[in-house]
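Student: got a predicted model here, sequence first, then my questions.
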Amino acid sequence: MEAASSLSLSTTPFSLLPVSSRRKFTLPLRQKPRFRHSPLCWAAAASSVPIATRESEIELENRKFELLRAVTDTQRGLTATPDQRSSIEEALVSVESFDAGKPIDLGLLDGTWRLQYTSASDVLILLQSAATLPFFEIDQIFQKFECRDQSRQGVVRNVVRWSIPRLLEEQEGATLLVSAKFSVVSIRNIYLEFEEIAIQNINISEELQALLAPAILPRSFLSLQILQFIKSFKAQVPVSSSQRRSVGGLYYLSYLDRNMLLGRAVGGGGVFIFTRAHTFI
């Protein structure tokens, strides 16, 4: 600071006075300010995070990236080759090792997750049907957990967006909804009790609307009623009844963070890779 002060004095108008009229100025010593937390303290605090921890976080993100890259171009598992499935399983286990042994955080689990890959046969059958049948299309598949304020239980909904070309809107023509209750039975396992299968949110295509109520004619009360009935139609089929126990199974949540969910259906039911999605229902 003293060096800076002398430099600034030499360039001020005082330096333009005649030598004889110059006076000797003595600057008071300026006390160094007292910082409760100096910049060096802040730097020390920033570097207080163990290097090993930072490296572990970077390694985890790299492994998650490699896992998502491995499932790219497999059509959510439908076209995965044996070699690809082997590589995916290896990458999946690598990510799972970072979260092993931690209890399930239901607050973190709550929300909507988009399916990126699966080896579950019941889901692959749907994807195969959409790939081979010209009148059936599958868009997004989600899993929605509702358990934010719960500690041992909640509700999960498996959501499949599907459509029929020319009859229903593309991507969001209709919704297949499979609802289940779940309860936490161990540190990482939840038990699912399926309750209902429903078809809802039917959105008919513009071509079908024009067929039911042509644009060149005024829409009658009957045609409007038909359109409204289709849009509000909801078919529900209960999975359980009072005479029999509901269908269920164990679901192992092998990894969970803010943007990725990995699960395994216990008993050889397949693996699931999800990423966080925006709320849609």
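Tutor: Sure, I can see it. Numbering: from 1, shown residues only.

Student: could you use CA atoms for every contact and neighbour count after this?
Tutor: Noted.

Student: all strands of the chain, in order?
Tutor: Counting by DSSP state E, the chain forms strands over residues 111-118, 137-146, 153-163, 174-184, 189-200, 235-238, 248-256, 260-265, 270-277, given from the N-terminal end onward.

Student: list the buried residues in the last one.
Tutor: When burial is assessed from 16 or more other CA atoms under 10 Å, strand 270-277 yields the following buried residues: 271-277.

Student: returning to that earlier point: of the strands of the chain, which approaches R69 most closely?
Tutor: With CA to CA, the closest approach to R69 among the strands of the chain belongs to strand 111-118: 10.6 Å.

Student: tell me which other helices or strands that closest one touches.
Tutor: Counting contacts by 3 or more CA pairs under 8 Å, 6 or more residues apart in numbering; DSSP states H and E, the secondary-structure elements packed against strand 111-118 are helix 51-71, strand 137-146, strand 270-277.

Student: go with 6 Å
Tutor: Using 3 or more CA pairs under 6 Å, 6 or more residues apart in numbering; DSSP states H and E, the elements in contact with strand 111-118 are strand 137-146, strand 270-277.

Student: looking at those strands, which is nearest to Q236?
Tutor: Comparison of these against Q236 by CA to CA identifies strand 137-146 as nearest, at 18.4 Å.

Student: quick one, that closest one and strand 270-277 angle?
Tutor: 80 degrees (axes from the mean of the first three to the mean of the last three CA atoms, to 10 degrees).

Student: put this next to the first one:
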Amino acid sequence: MLKKATLLEAIAGKNRGLLATESDKTAILSAIAQLEDYNPTPRPVEALELLDGNWRLLYTNSQELLGIDRFPFYNLGQIYQCIRARTGKIYNIAEIVGIPYLEGMVSVAARFEAVSQKRVQVKFNRFVIGLQRLISYQYPNQFIDEIESDKKFLAVDFTLQEQQQQGWLDITYLDEDMRIGRGNVGSVFVLTKVK
């Protein structure tokens, strides 16, 4: 699809948004809006098979996420949003790279509930930040399995009050390998499914 290729071309080389100039951001938002008009999944929240899985972030304008790159001596690595649609759970995982053997990660676990055909209410309930080696982090599925078993990590690991840590996300485009979402604070997210 031409509109999808246009968006992928617009975000190429922008390091998930870290290197995007203001004119890049404008062009990217325009390409996103044009692709959203051709969403092949009109009720994305109901398309559990498409939603389910691990998604890698290609682009965002979220300063909260991109701000992780400001740690001294560290850079933002891969960012994943792992959706377990049947249980209504989301795991956001940001890998932090830099000093050898001291790679880090930041993760937030949440529950989600459909409130319309394209919107989910998200309630964050657990936060983990620490060194990948101390957490024994290797890849998202292994980490999620450990969270699901209620493992406590040798890291900053605490429960969040769901009532105070919540937001919503509109899924505005969904196909077999791309998802676009818009958050309650004006953030946009373009993700690709990890096979």
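Tutor: That came through, no problem. Everything numeric in this text was worked out from a predicted model, so none of it was measured.

Student: got the strands of structure 1 as TSV, with distance to T72 of structure 1 columns?
Tutor: Compiled in TSV, the strands of structure 1 are given as follows (distance: least, CA to CA, whole Å):
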stretch	distance to T72 of structure 1
strand 111-118	8
strand 137-146	15
strand 153-163	20
strand 174-184	25
strand 189-200	28
strand 235-238	35
strand 248-256	20
strand 260-265	15
strand 270-277	12
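
Student: out of those, which gets nearest to F65 of structure 1?
Tutor: Closest of these to F65 of structure 1 is strand 260-265, at 10.7 Å (criterion: CA to CA).

Student: which part of structure 2 matches the closest one?
Tutor: Using TM-score structural alignment, strand 260-265 of structure 1 lines up with residues 178-183 of structure 2.

Student: measure the alignment partner in structure 2 of S186 of structure 1 to P42 of structure 2 for me?
Tutor: When structure 2 is aligned by TM-score structural alignment, S186 of structure 1 is paired with S116. As for S116 of structure 2, its distance to P42 of structure 2 is 11 Å (criterion: CA to CA, to the nearest Å).

Student: which one's the longest helix in structure 2?
Tutor: With residue count as the measure and DSSP state H as the assignment, structure 2 has helix 22-36 as its longest helix.

Student: where does it end up in structure 1?
Tutor: Residues 82-96 of structure 1 are the counterpart of helix 22-36 of structure 2, counting by TM-score structural alignment.

Student: mean deviation (superposed) between that stretch and structure 2, please.
Tutor: In the superposition with structure 2, the average deviation recorded for stretch 82-96 of structure 1 is 0.9 Å (mean CA distance after the TM-score superposition for structure 1).

Student: list the buried residues in that stretch.
Tutor: Within stretch 82-96 of structure 1, the residues that qualify as buried are 85, 88, 91-92, 95-96, counting by 16+ other CA under 10 Å.

Student: residues touching the residue nearest the centre of structure 2, list them.
Tutor: Most central in structure 2 under CA atoms, centre = their mean is Q81, positioned 3.7 Å from the mean C-alpha point. Remark: with contacts taken as CA atoms under 6 Å, 6 or more residues apart in numbering, Q81 of structure 2 is in contact with 55, 91-92.

Student: let's go with 10 Å and repeat that
Tutor: With contacts defined as CA atoms under 10 Å, 6 or more residues apart in numbering, the neighbours of Q81 of structure 2 are 53-57, 90-94, 107-109, 140, 191-193.

Student: next one: G267 of structure 1
Tutor: With contacts defined as CA under 10 Å, 6+ apart, the neighbours of G267 of structure 1 are 249-251.

Student: straight-line length of stretch 62-69 of structure 2, end to end?
Tutor: With CA to CA, one end of stretch 62-69 of structure 2 sits 12 Å from the other.

Student: can you give me the buried ones in it?
Tutor: Buried-residue list, stretch 62-69 of structure 2, by 16+ other CA under 10 Å: 62, 65-66, 68-69.

Student: picking up where we left off before, for the residue nearest to the centre of structure 2, which non-adjacent residue is closest in space?
Tutor: Nearest in space to Q81 of structure 2, with sequence neighbours left out and distances taken as CA to CA, 6 or more residues apart in numbering, is N92 at 4.5 Å.

Student: and the one you found, how many neighbours?
Tutor: As a burial measure, the neighbour count of N92 of structure 2 was computed by other CA atoms under 10 Å and equals 20.

Student: and it, what pairs with it in structure 1?
Tutor: Under the alignment defined by TM-score structural alignment, N92 of structure 2 is paired with N158 of structure 1.
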